[in-house]
Each structure stands twice: as structure tokens, then as C-alpha cells.
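1. this one's sequence-less:
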């Protein structure tokens, strides 16, 4: 006697997608339609496949229809707009075409409402580094980036600026003893209130990250992250700090949310790409709707990572302040690789992604670094709406890491550092000063975005690795 039981192979041949819809169809047929022939079952399921919406509330076929609807919506590609929105570019002549191309794709997203490209921009994944993108009630994990909440932090001390040159060897020792990079950590990591945040216990992906986050607290990452002693010069006598204009010994740090941020970014980017199907050229711009559980969960995790990054910087500066035997006169801090809830010019709510760009709303203070042999700047935002209240986060790369390693020599870089009077611990050719754009040109391109309040000149720099650059063959 011929069996009336249908198979997954037959359902796939009918056009059913892999997954829950096939299992649901087989379960429903066996539970409710045992008396029908296989041909009758397949005809019925074919009708459900053609118009699942008509069967969504059907007493017995509802589960099959619902599975089909979910699967269809899940796999349906979201089309980009045929025309991109206009956006502002600052310093277009200094920006590579790849970054501009990425920005133009981002401006075609259905959720995009505005955008801008900063003068330090260069090509990245999804949104270019230096890209600012405003969206409607949605967050793009790769629009934020992998190193969530990466930031600059500066402290100024009531110590003569000459200390940085006359006591360079002592400052080197302080950096070696009180900072850690890459996989290195402190034997006894300090605690911080951020580790008691409820998100570590309520969000599944974060539960397993807390111990590692504790071990890495107060440390810096690899790549272009650094901690350095230098000289800050306040140029505006009406500065917000109430300090006299002049030069101060300073500490400047650049780092992010370490393994915590990286794992959050990977998890939610995959989730977004799985649920938000975009054309290949735009796939890294997949978003999460903030009205969904996934969107809200990422938002909480992102903010936790940003606060964790800030806590790392505060511990770095506290350790060095204690070693110096001084309390800082002031701390300045700003961050990038983040998304903010803001208002546009019309008062509408927007989500502003700044990937390698920093907030520059009216009166907002920030730090824009150059390279290890060029100055950085303390800036005050002008609140330029065409730039979505943003500015660059640094000089920006002129040369990729691969190209730097292929074209630069260690002798050439050593000579460059010696001429600039820079003492360097760690680093490599991919972070040589000449791989970065001219910070003075970058600043000239954004005069309408920020006012310069002060400058910072590096003197003793530590990056990932404990070997002195000048001693590496």
C-alpha cells in the first residue's frame, strides 16, 4: 500500500524553503490530514505556498502559513533607493574615491535621512571611516564600527612643559610600568562601577564577557591606540577650564572598548545582516530597527561598551596621575565609533552614526590628534548642521597598513622620529607618522566645523608592543 506521508524532498520540489516551514507542513499534514492522499496534501500545501497570507489565520494551516511568511520576509532583499540623498563632503580632494563610493551607497539606504563625510575619511567596511550617517529609528552596527566607543582622553597637569623633554627617560618608565597594550594586562586589575551594570546579567551575549572585560579594564588595544606624554598649549584665554593660556605637561590616550566592544560588534552585525538582507555592495550597512528587541538590545550593549571604554581611559589617567604625584587640572574626553540619539534642524529624532568622526555640536569640546610627530588640537564645536554637528576624529590614514609595510623602511622612520624629537616605545611601520594625512590640511578643511582652543605636541609615545622602535631590526 502506497504511503500518504509527504517528505521534505517533495516539499522542496514544490518550492518550500529550507527551515521551519517544511517541518511545520509535515507536522500539520500528519496531525490533521491523515485521511487525504499525498496528491491532495501537496495540492493543499501548494495553495498555502502561493498565498500564505490567506491562510495565516486558518485553524489548522495557520502555522504553515506563518512559517512561510516569516521565511519570506526574512529572505527578502531590501532594495536601495535608486537615487542617493545629497550630503556634505569636507576636503573632497584629500579623500580617496573608495570612501566616497561607500558613502554614496550609504546615502541610498531606505532608512537614511542625512549624511556627511569628514576630511580624514578613508575606506572601511560598510560606512567609511570618517563617515557620519543619520537614520530614522534604526542603528547600523557596522555604521558604529568594531571598536565601539573608541575615544580620546587628555589630562593637563600643573607641571612645567619642559618636564616632557628633560625627564623623558622617567616618563618612559612610567608608561612602561603603568600602561598595558594588546593582550597584556595587569596582575591585579582594578574594579569599576561599569562592571556592576545590569546589562552583564540581562543580555545573554554579555554574560560570558564580564570576566574578560574585568581583566582588560584600564588597558589599551593594538593598532593605532596609544598613551603618550606631551605638551598641551591653551590658546584661548576664554577657555572652558578657567586656566591661563600657556603650556602644560599632558597625557593623551587613544583606545576603545577592547574585546567587549569587538564581540558585541561581531554578534550584532551578523544578526543585522541575517535579518536585513541588502544587496552585496551594501550588506555591511544592515540595520536593526530600534522598535525591535534586537535593536534595543544592541543599543544597550553599545552604550555599555562606550562606558567601559571611558572607564578604561579614566583608569589609565588615574594610574599615571598617581605615579606623577599630581592631580590633573582638567580632563577632556570625546569619542567616535558610536551612535547617538539627536535632533535634526527641524526637531525630528534621528540616530547619528559617527564612524571615525566626533561630535562637534555648538560648544562641545573635543580632541583631534595628528600623528606621533605632528600636533593634535583641542577644539570647540560650532554646531554645523550640514556636517550633522560633527568633525574629524584625527588626521586620517593616507596609506594602508599593507602599503606602509611594503614601502617604508625602519631606517627612514627612525630618522623621521629622531628629527621630531619623539621617544617611541612599541609600534611598527604601519603606524609610522608618514602613513597619516597632513593634520594642518585636515584642520583647514573643517574650519567651519570647529574652533581651535589649544594644541597638543607628543613627546614620549607608547603603542602596542614593549620593544623600542629604534632597536627593532
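-> All right, it came through fine. Remember, predicted model here, so these are calculated numbers, not experimental data.

2. CA only for contacts and neighbour counts going forward, please
-> Fine.

3. stretch 361-376: how far from the chain's middle?
-> Between the centre of stretch 361-376 and the centre of its chain there are 18 Å (CA atoms, centre = their mean, to the nearest Å).

4. oh, I was asking about stretch 147-166
-> The answer for stretch 147-166 is 23 Å, by CA atoms, centre = their mean.

5. now the end-to-end length of that stretch.
-> Start and end residues of stretch 147-166 are separated by 35 Å (CA to CA, to the nearest Å).

6. one more: stretch 356-376?
-> End-to-end span of stretch 356-376 (CA to CA): 16 Å.

7. buried residues in that stretch?
-> Buried residues in stretch 356-376, counting neighbours by 16 or more other CA atoms under 10 Å, are found at 356-362, 364-376.

8. kindly report the same for stretch 65-80.
-> In stretch 65-80, counting by 16+ other CA under 10 Å, buried: 65, 66, 67, 68, 69, 71, 80.

9. before we move on, what about stretch 124-144?
-> Under 16+ other CA under 10 Å, the buried positions of stretch 124-144 are 124-144.

10. taking those one by one, which sit in helices?
-> Counting by DSSP state H, these place 141, 142, 143, 144 in helices.

11. tell me if I'm right that the second one and residue 129 touch.
-> Right, the one you point to is residue 142. No - contact between residue 142 and residue 129 fails when scored by CA atoms under 8 Å: they sit 10.6 Å apart.

12. show me where the stretch 151-300 of the chain has its helices.
-> For the stretch 151-300 of the chain, the helices defined by DSSP state H, counting those that start in this stretch occupy 163-166, 168-178, 199-202, 204-207, 210-216, 258-275, 293-324.

13. mind checking which of those helices is nearest residue 105?
-> helix 258-275 (16.0 Å; CA to CA).

14. what's that closest one in contact with?
-> 74-75, 140-142, 145-149, 205-206, 209, 212-213, 216, 220-221, 283-288, 298, 301-302, 305, 309 (CA atoms under 8 Å, 6 or more residues apart in numbering).

15. could I have the buried ones of these as PyMOL selection syntax?
-> In PyMOL syntax, the buried subset of these is picked out as below (16+ other CA under 10 Å):
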select buried, resi 140+141+142+145+146+147+148+149+205+206+209+213+216+220+221+283+284+285+286+287+288+298+301+302+305+309
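
16. related to what we said a few turns ago, in JSON lines: the ones in helices among the buried residues of stretch 124-144, plus distance to residue 166.
-> Shown next, in JSON lines, are those (distance: CA to CA, whole Å):
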{"residue": "141", "distance to residue 166": "45"}
{"residue": "142", "distance to residue 166": "44"}
{"residue": "143", "distance to residue 166": "44"}
{"residue": "144", "distance to residue 166": "41"}
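
17. comparison target below:
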């Protein structure tokens, strides 16, 4: 280390540099991290990365017509205005499905995307790391009821792992012990492998509009494995940001990408991505074996993740679908955008809209929180579910209790979101999967032990 290193870290040359360089090299020789060296040098001459006085402008691809939509858009804008003051962010965008994802000001909204320089922000991909959708198109026609029955037999929805674990086999499964962010998480990787999530995660069965072929689509993230990685990533990010930018809110903390911790975290993200892709695949494979059909086609994409583009920036999508060619090594040019349980799932081709940072929406999003929707609609929601079932849609709740906060009325108008995708050229719809039925976890918390009186 020399004076150039200290200047690159933000220190101003002064008489203390000679002592600082000697101290820094001694600490490095002793095996101390760059963060520890930086923290010690700050005691000699403090330097701080400050929030911007005003937020950077960002791309806004969100139309609002009704009072509820305008209130949602105003809340999203307030969060983005605060978020765009974070010093690592170089550009940002808001998708048509945007809605707030937290109450702390400056929390990245669902449908938000930001490009950051030399920084990975765990809070920007959230605990549901690599939340994603995967489609399998079957060769022969089949009964949708038979496919949904098979899904219920081979997996489970909700918290926890499987009663009988499936031994995972995915690229990177032997690397846990070598990565400080994944060490000790092997049991999560094994126990949750082959299981679905709760909340808005689903298994959806429909037909390809172009051919009529039966299709299975699953939606989930990295389960407990990703949640634990997120906790560790946030802890590391807060340690680093507390040193270099103590005035930045904790939920906007980052890990320096080119530091040893940053490289380890990036590797951990890729391993968890491999796990999640394999998790979709094993569920689809088990369903195929149950129904005795063959696979004609399969593809997938994530919408809660971090990507690195050719410009060297780290592109964080929080509920935003990548829509540029080569966003990943396994990109085949197609992505999936689900809307709600009664609407088609869109199969789209990339557009790489510069203003949206190359992203498209990941779904329909909400104009109100789950609790607000339940409070305002009450008994009408049971009638809504009954009407969907009367239309012939096979809507199931794995735990047996419907979660009315997941009904179509809880989401933005699907036609309006689709119109905005077209209007802003965020993605190009090339086909659809029309709905036959779906399974979600349902309201598994209603009869949870901690909710029952003694």
C-alpha cells in the first residue's frame, strides 16, 4: 500500500501519510482486512462518504389514474427520491408494478431497479434472494387437475423444509464450506430443497396460447437458504457502511464489491442462484415423473437479484425482470411475467430499454398493503374466490385456508400493467400461458400454534 491507495480511499495527503502508510502495511501483513485498516486510519484523519444533498433523477415508468394508483405512485416516488441520494447509486428506474416494500424512507420499492458502482446492497435484493419463475412445457396433453394433484403430492408450500429431504445436486453445492457467507448453511440447502414458499409464491398450471400445450410454472425464491445469506450479507454491509458512510440508513448499507467480502458475497449469490434454479427443476422433474409425461421445453428467470453489466456497474432488481440479452449465462432470450392467478402469464422477449436500465416489471404489483386490502374488502373476497372457481379455475390453498390477500383484486389491474409494458417498450410479449388453476400456501398462519389461545 502507498499514498495512492490512501488517496483512492478518500484521504487527503498530509504529514500523517508516512505514518499511515506504514501502519496500513503492517496491518495488512498481519492479515487485517481493508475495512479494519480503513477504520484505523480514520482515527488519524477521518473521511466519510456522504449522502447526496439531492437525489439523482431516475426513470419512471409508472402510470397512475385512480386515487389508489396516485397514492401508491406518490409513496413510491418519495422512497425513490430518498433512495437516489445513496452515494453508490449511479442510475435508477421504477417499473409499472412498483409499490412500497417497507416503511423506512428510502427503502427500494418492489419494481425498483438501481445501478451501483463497486457496491452490492443486500437490502436491494431483499431476503427473498433470487425469487424467480420457471416454466415447463409438456410434450403431450394432460389434465390440469392431474398436474395440480401431482404438484401437491411432490412438494409442500409454506415455512420449513421437507419431512424427507432430497439430496441436492446443483452446481456449487460443494462450495459452502469455502464461502464465509454460506458456511454452516448446508442444512438449509438440503432441508428446503424441493419445497415451495408462502406469500405470493405459487405453482400455476395453464396452456400455451400458441399451441395449447399444458404448462407448469413455479414461483419461489431461495427459501431459508437465501434468508440466512441475506442476514449475513446485511450484517457485513452495515459493518462496512458504519465505517465509510455512517449517515447512510442501515437498510441502504452496502458491501464494497472489490473487497474480499464483496467477492465472497458475489460468489455466494451465484451459488444460491444455482440452488434456486435446481429447486425449480427438481419440482418440475418430480411432477413430470408423477404424471408420466415428457418435457418439450423449459426456461426460467429471476426477478430479485444483482447483475453485473459490461459497464462494470452492479444492477440490482427488486421485483424487476431483466430484459436484456445475456443478463446471465443461461439466458435464452425469454422471460416470464405473471400477473395474477386468473390472468395469463406473459412470455416475453428482451427490449433493453435504456431508461429502465434494461428491466421490465416482474408482475402486477399492489396499490395497497395486504392488511389494507383485507380490511377494506372483507366478505367480498370470499365471493371473489367463489366466482373464480365458478369460472372453472382450480384455485387451491395448500394449507386448506385461502389467503384472500392473494386474490386478483389485491393486485393492480393486469390490463393496465400490460399496456404500460407495451407503451414504454419494456418487453415484447411473444406468447402467453392461459390459466387452468394454481396452488398457493394459503393463510397457514391463521391456525399457527402461536395464534391459538392457551
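-> On my side now, so go ahead. Predicted model, so just to flag it, every value in this text is computed and none were measured.

18. TM value for the aligned chains?
-> These two chains, once laid on top of each other, score a TM-score of 0.79 by TM-score structural alignment, normalised by the length of the second structure; 395 aligned residues with a CA RMSD of 2.9 Å.

19. before we move on, the earlier item: any chance of JSON lines for the helices of the stretch 151-300 of the first structure, columns distance to residue 247 of the first structure?
-> Below are the helices of the stretch 151-300 of the first structure laid out as JSON lines (distance: least, CA to CA, whole Å):
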{"stretch": "helix 163-166", "distance to residue 247 of the first structure": "11"}
{"stretch": "helix 168-178", "distance to residue 247 of the first structure": "17"}
{"stretch": "helix 199-202", "distance to residue 247 of the first structure": "42"}
{"stretch": "helix 204-207", "distance to residue 247 of the first structure": "43"}
{"stretch": "helix 210-216", "distance to residue 247 of the first structure": "33"}
{"stretch": "helix 258-275", "distance to residue 247 of the first structure": "32"}
{"stretch": "helix 293-324", "distance to residue 247 of the first structure": "17"}
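
20. which ones among the buried residues of stretch 124-144 of the first structure are found in strands?
-> 129, 130, 131, 132, 133, 134, 135, 138, 139 (DSSP state E).

21. so what does the fourth one match up with in the second structure?
-> So that's residue 132 of the first structure. For residue 132 of the first structure, the aligned position in the second structure is residue 113, judged by TM-score structural alignment.

22. find the residue closest to that match in space, skipping its chain neighbours.
-> Sequence neighbours aside, residue 317 is the residue nearest to residue 113 of the second structure in space, at 4.6 Å (criterion: CA to CA, 6 or more residues apart in numbering).

23. what residue of the first structure takes the place of the one you found?
-> By TM-score structural alignment, residue 317 of the second structure lines up with residue 354 in the first structure.

24. so what's that match up against?
-> Contact analysis of residue 354 of the first structure by CA under 8 Å, 6+ apart lists 130, 131, 132, 133, 143, 144, 336, 337, 338, 339, 390.

25. how close does the second one get to residue 253 of the first structure?
-> When CA to CA is the yardstick, residue 131 of the first structure and residue 253 of the first structure sit 22 Å from each other.

26. kindly report the same for the last one.
-> In this structure, residue 390 of the first structure and residue 253 of the first structure are 21 Å apart, going by CA to CA.

27. who's more crowded, the two?
-> Between residue 390 of the first structure and residue 253, residue 390 has the larger neighbour count (other CA atoms under 10 Å), namely 30 against 23.

28. and the more buried one, what pairs with it in the second structure?
-> Under the alignment defined by TM-score structural alignment, residue 390 of the first structure is paired with residue 359 of the second structure.

29. residue 328 of the first structure now?
-> Residue 328 of the first structure maps onto residue 295 in the second structure, by TM-score structural alignment.

30. can I assume the match of residue 132 of the first structure is in contact with residue 358?
-> No - at 9.3 Å, residue 113 of the second structure does not count as touching residue 358 under the criterion of CA under 8 Å.

31. tell me the contacts of residue 48 of the second structure?
-> Residues near residue 48 of the second structure by CA under 8 Å, 6+ apart: 10, 243, 244, 245, 246.

32. ok, 6 Å please
-> By CA atoms under 6 Å, 6 or more residues apart in numbering, residue 48 of the second structure lies in contact with 244, 245.

33. give me the three-state assignment for it.
-> Assigned with DSSP: H, G, I helix; E, B strand; the rest coil, residue 48 of the second structure falls in the coil class.

34. got it, and residue 403 of the first structure?
-> Quick answer, by three-state DSSP: residue 403 of the first structure is helix.

35. quick one: what's aligned to it in the second structure?
-> Checking TM-score structural alignment: residue 403 of the first structure goes with residue 372.

36. neighbours around that match, how many?
-> Using other CA under 10 Å, residue 372 of the second structure has 12 neighbouring residues.

37. picking up where we left off before, let me see the contact set for the match of residue 132 of the first structure.
-> Contacts of residue 113 of the second structure by CA under 6 Å, 6+ apart are 92, 93, 316, 317.

38. ok, those vs residue 149 of the second structure, which is closest?
-> Among these, residue 317 lies closest to residue 149 of the second structure (CA to CA), at 33.5 Å.

39. the helix or strand in which that closest one is found to strand 110-116, inter-axis angle?
-> Element membership for residue 317 of the second structure (DSSP states H and E) is strand 314-318. Relative orientation of strand 314-318 of the second structure versus strand 110-116 (axes from the mean of the first three to the mean of the last three CA atoms, to 10 degrees): 170 degrees.

40. what's the mean deviation for strand 314-318 of the second structure versus the first structure?
-> Its matched residues in the first structure lie on average 0.8 Å from strand 314-318 of the second structure after superposition (mean CA distance after the TM-score superposition for the first structure).
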